[in-house]
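Asker: got a sequence here, can you model it:
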Amino acid sequence: MHQLPPDHPRIPSEKTGILLANLGTPDSPDYWPMRRYLSEFLSDKRVVDYPAWLWQPILQGPILARRPSKSGANYRMIWNNEANESPLMTITKAQTAAVAEWAEGRYGDKVMVEFAMRYGNPSTRSVLRRMVEAGCSRLLFFPLYPHYAGATVATANDELFRGLMKEKWQPTLRIVPPYFDEDDYIAALANSVRAGLAEDVDILLCSYHGLPERYLREGDPYHCQCHKTTRRLREALGWDETKIKTTFQSKFGPESWLQPYTVEEVARQAEAGNKRVAVIAPAFSSDCIETLEEIQGEIQESFTHAGGERFTYIPCLNAGEEHMAVLTRLIETNLAGWTL
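Answerer: Model prediction:
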């Protein structure tokens, strides 16, 4: 073995890194942590692509004067007080622990598993730096989004690339592609529907996070991928086309977003006589503010106010055994060919 000179920098043993990436979460529901988080999130050009000269005065002025208090109140309703963190953080940690346990059993100590957040902590750059320092010469990056969108997968990749620009010795990189139509993912969704419905429903709404309609015209494939997931889920359940529908939630700003809007569709269904409605959120790998508060708050209230009688929310796949089997299978597939 070649002997390094005494003054040579330490070179750690080579490892393969697996970095799971999720959207992010405020450190606390209090005003200033919420403001920092929202400012970072809403300043991302992938999320809001208006010119900075137009958008930033609005964001840093009236929006961030009011929105942190409102959003903080919503977070408090779902906050994991025991761990002092948001449910998204709790679930992402559980997913990471499950992947780490699987990786250790499969590859021993040759693999390092970590997670990072696009917004907030732990930041992608800080975790990447730690993994490189630990000897990760190969890196598998896994954005935890079943569907591709510029505002989710692309911005997670952007932040990783910005981190890599700081590294003197960049690891070899692979990125796990979206899995919106993978057979085992669809099967896991179908099983979650079966398990989540104690009784029959009139209609199941697949509620996906929305995007401005303009993004579809500009080439973002998200809308089409969402519809394909709904179609394949319906086929897996063996349901008629009238019993399942794609909708979109979380509209923000004055533009027209992908439609129909979930909050309006649940009211239409109730008014049309469909008094038993279920909602599932296939685009989220973890339950979060959009599912635990928005769907089970504003959207459920819209349904009830319009005369709906039974509203069922079917949780995300989270760190469930079937979901983790999907994620680890994708990881193993994308590690193929690397000597571990």
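
Asker: hey, let's count contacts and neighbours off CA atoms from now on
Answerer: Noted.

Asker: what about the helices in the protein?
Answerer: 31-42, 52-58, 64-78, 87-107, 124-133, 155-164, 183-196, 213-217, 222-237, 262-271, 300-305, 321-335 (DSSP state H).

Asker: what does the fourth one rub up against?
Answerer: With contacts defined as Cα atoms under 8 Å, 6 or more residues apart in numbering, helix 87-107 is touched by 20, 22, 24-25, 78-80, 83, 111-115, 286-289, 318-319, 324, 328, 340.

Asker: show me which of these are buried.
Answerer: Neighbour counting with 16 or more other Cα atoms under 10 Å marks 20, 22, 24-25, 79, 111-115, 286-289, 318-319, 324, 328 as buried within the contacts of helix 87-107.

Asker: ok so, going back, okay, the helices of the chain in TSV with distance to Pro146 next?
Answerer: Conversion of those to TSV gives the following (distance: least, Cα to Cα, whole Å):
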stretch	distance to Pro146
helix 31-42	20
helix 52-58	29
helix 64-78	24
helix 87-107	15
helix 124-133	19
helix 155-164	13
helix 183-196	9
helix 213-217	17
helix 222-237	9
helix 262-271	19
helix 300-305	25
helix 321-335	10
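
Asker: here's the other one to compare against:
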Amino acid sequence: MQNNKNYGVLLANLGTPQAPTAAEVKRFLSEFLHDQRVVDMSRWLWCPILHGIILPLRSPKVAKLYQSIWMDEGSPLMVYSKRQQQGLQQALNIPVEMGMTYGEPSLLSGVQKLQQQGVDSIIVLPLYPQYSGTTSAAVFDGVAKAMKQVDVVPDLSFVRDYHDHPLYIQALADKVRQSWQENGQGDLLVCSYHGIPKRYADNGDIYPQHCEQTTRLLAAELGLAPEKVLMTYQSRFGREEWLQPYTDKTLQALPGQGVKKLDILCPAFSVDCLETLEEISEQNCEIFLHAGGETFHYIECLNDSAAHIAMMASLVRERL
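Answerer: Have a look, this model is predicted:
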């Protein structure tokens, strides 16, 4: 541990618009949806659709959604990410910087800030518990691209995933238990994961297996029978088939199957963001209640909780 001064951590996440405006959302979505890890269509076919239809139509709509969740300090994803960075730096007592795959602060700026502090060995921690080519691999690509722009390439260690890490499962379970203590236990616990096109999984992406393993381990930690836990996928985009069952369709059907009290959490998200605070906590809550549900409890992400910071610190210490 005497070489700690040379170590640093790059906390990586997806990113967020700089402001809840159509222009900033358009700028962010353009960078995000240009990544072939995210959308693998041929560029000559995709780019006209993206710039001619999707960005002009979606940007103002998405900006309004961001406005509904924006915090005083900024975008929730950025606010919680900064708190995570500060908490982890305090826990480890080594430099920790943030880098976003899309938008600011960039992965390159994170690497440069670490090197300016004398760091020559960087542990890259993408905050995606379950591996997917659309997320974790996109961070790897971004770091590799950043390396082309630095004079001295640092020693690198990359945390690919932590979907089954005991401290991660424990932290999720603690969040669920806390909700049960405050609100009572629902009829069913739904684990809603961000979806990916089914074709990606068919072509070998291991993401669904990781999601299934996380759900199994969480259910075991909570002592829940299999019929008391359900796994779904949210946030689909476009017309092709994505991983199923879909969260919105499932929540629409559950009240008719006797599920009136629902607990839902999003284990794939390390911080609360548009997909959790607006899509799940607002849109899907409305779907469930409108279909005859009685109580809907969204269980917040791990965010900057002490258990989450301790888990991140453990992941880093394993590589020091």
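
Asker: can you pull the TM-score for these?
Answerer: TM-score of the superposed chains, computed with TM-score structural alignment, normalised by the length of structure 2, equals 0.96; 315 aligned residues with a Cα RMSD of 1.2 Å.

Asker: need the contact list for the residue mapped onto Thr215 of structure 2 from structure 1.
Answerer: For Thr215 of structure 2, the aligned position in structure 1 is Thr230, judged by TM-score structural alignment. Contacts here follow Cα under 8 Å, 6+ apart; on that basis Thr230 of structure 1 touches Cys206, Ile244, Lys245, Thr246.

Asker: if you look at those, which of them are in strands?
Answerer: Cys206, Ile244, Lys245, Thr246 (DSSP state E).

Asker: Gly135 of structure 1: which of the contacts of Thr230 of structure 1 is nearest?
Answerer: The closest of the contacts of Thr230 of structure 1 to Gly135 of structure 1 turns out to be Cys206 (Cα to Cα; 42.0 Å).

Asker: neighbours of the closest one, how many?
Answerer: Neighbourhood size, Cys206 of structure 1 [other Cα atoms under 10 Å]: 23.

Asker: check contacts around the counterpart of it in structure 2.
Answerer: Correspondence of Cys206 of structure 1 to structure 2, assessed by TM-score structural alignment: Cys191. Shown in contact with Cys191 of structure 2 (Cα under 8 Å, 6+ apart): Thr215, Val229, Leu230, Met231, Thr232, Ile264, Leu265, Cys266, Pro267.

Asker: with Ser75 of structure 2 instead?
Answerer: Thr16, Pro17, Gln18, Ala19, Tyr66, Ile69, Cys273.

Asker: how about the last one, what's its match in structure 1?
Answerer: Using TM-score structural alignment as the criterion, Cys273 of structure 2 maps onto Cys288 of structure 1.

Asker: gap between its match and Glu294 of structure 1?
Answerer: 9 Å (Cα to Cα, to the nearest Å).

Asker: what's the answer for Arg138 of structure 1, then?
Answerer: Arg138 of structure 1 is 39 Å from Glu294 of structure 1, by Cα to Cα.

Asker: list the buried residues for stretch 14-32 of structure 1?
Answerer: Those would be 15-32, for stretch 14-32 of structure 1 by 16+ other Cα under 10 Å.

Asker: now, those residues that are in strands?
Answerer: Lys15, Thr16, Gly17, Ile18, Leu19, Leu20, Ala21, Asn22, Leu23, Gly24, Thr25.

Asker: more neighbours: Arg138 and Glu294 of structure 1, which one.
Answerer: Neighbour count, other Cα under 10 Å: between Arg138 of structure 1 and Glu294, Arg138 has more, with 21 against 17.

Asker: please pull up the equivalent of Ala137 of structure 2 in structure 1.
Answerer: In structure 1, Ala137 of structure 2 lands on Ala154 (TM-score structural alignment).

Asker: who touches Pro267 of structure 2 in this structure?
Answerer: Pro129, Leu172, Cys191, Ser192, Tyr193, Thr214, Cys301.

Asker: next, format those as TSV and append distance to Gly258 of structure 2.
Answerer: Conversion of the contacts of Pro267 of structure 2 to TSV gives the following (distance: Cα to Cα, whole Å):
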residue	distance to Gly258 of structure 2
Pro129	32
Leu172	26
Cys191	18
Ser192	19
Tyr193	23
Thr214	26
Cys301	27
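
Asker: of those residues, closest to Asp141 of structure 2?
Answerer: Nearest to Asp141 of structure 2 among the contacts of Pro267 of structure 2, with distances taken as Cα to Cα, is Pro129, at 17.7 Å.

Asker: what about the closest one, how many neighbours?
Answerer: 24.

Asker: how about Ala149 of structure 1?
Answerer: So Ala149 of structure 1, with other Cα under 10 Å, has 22 neighbours.

Asker: for it, which non-adjacent residue is spatially closest?
Answerer: Closest residue to Ala149 of structure 1 apart from its sequence neighbours, by Cα to Cα, 6 or more residues apart in numbering: Tyr222 at 5.2 Å.
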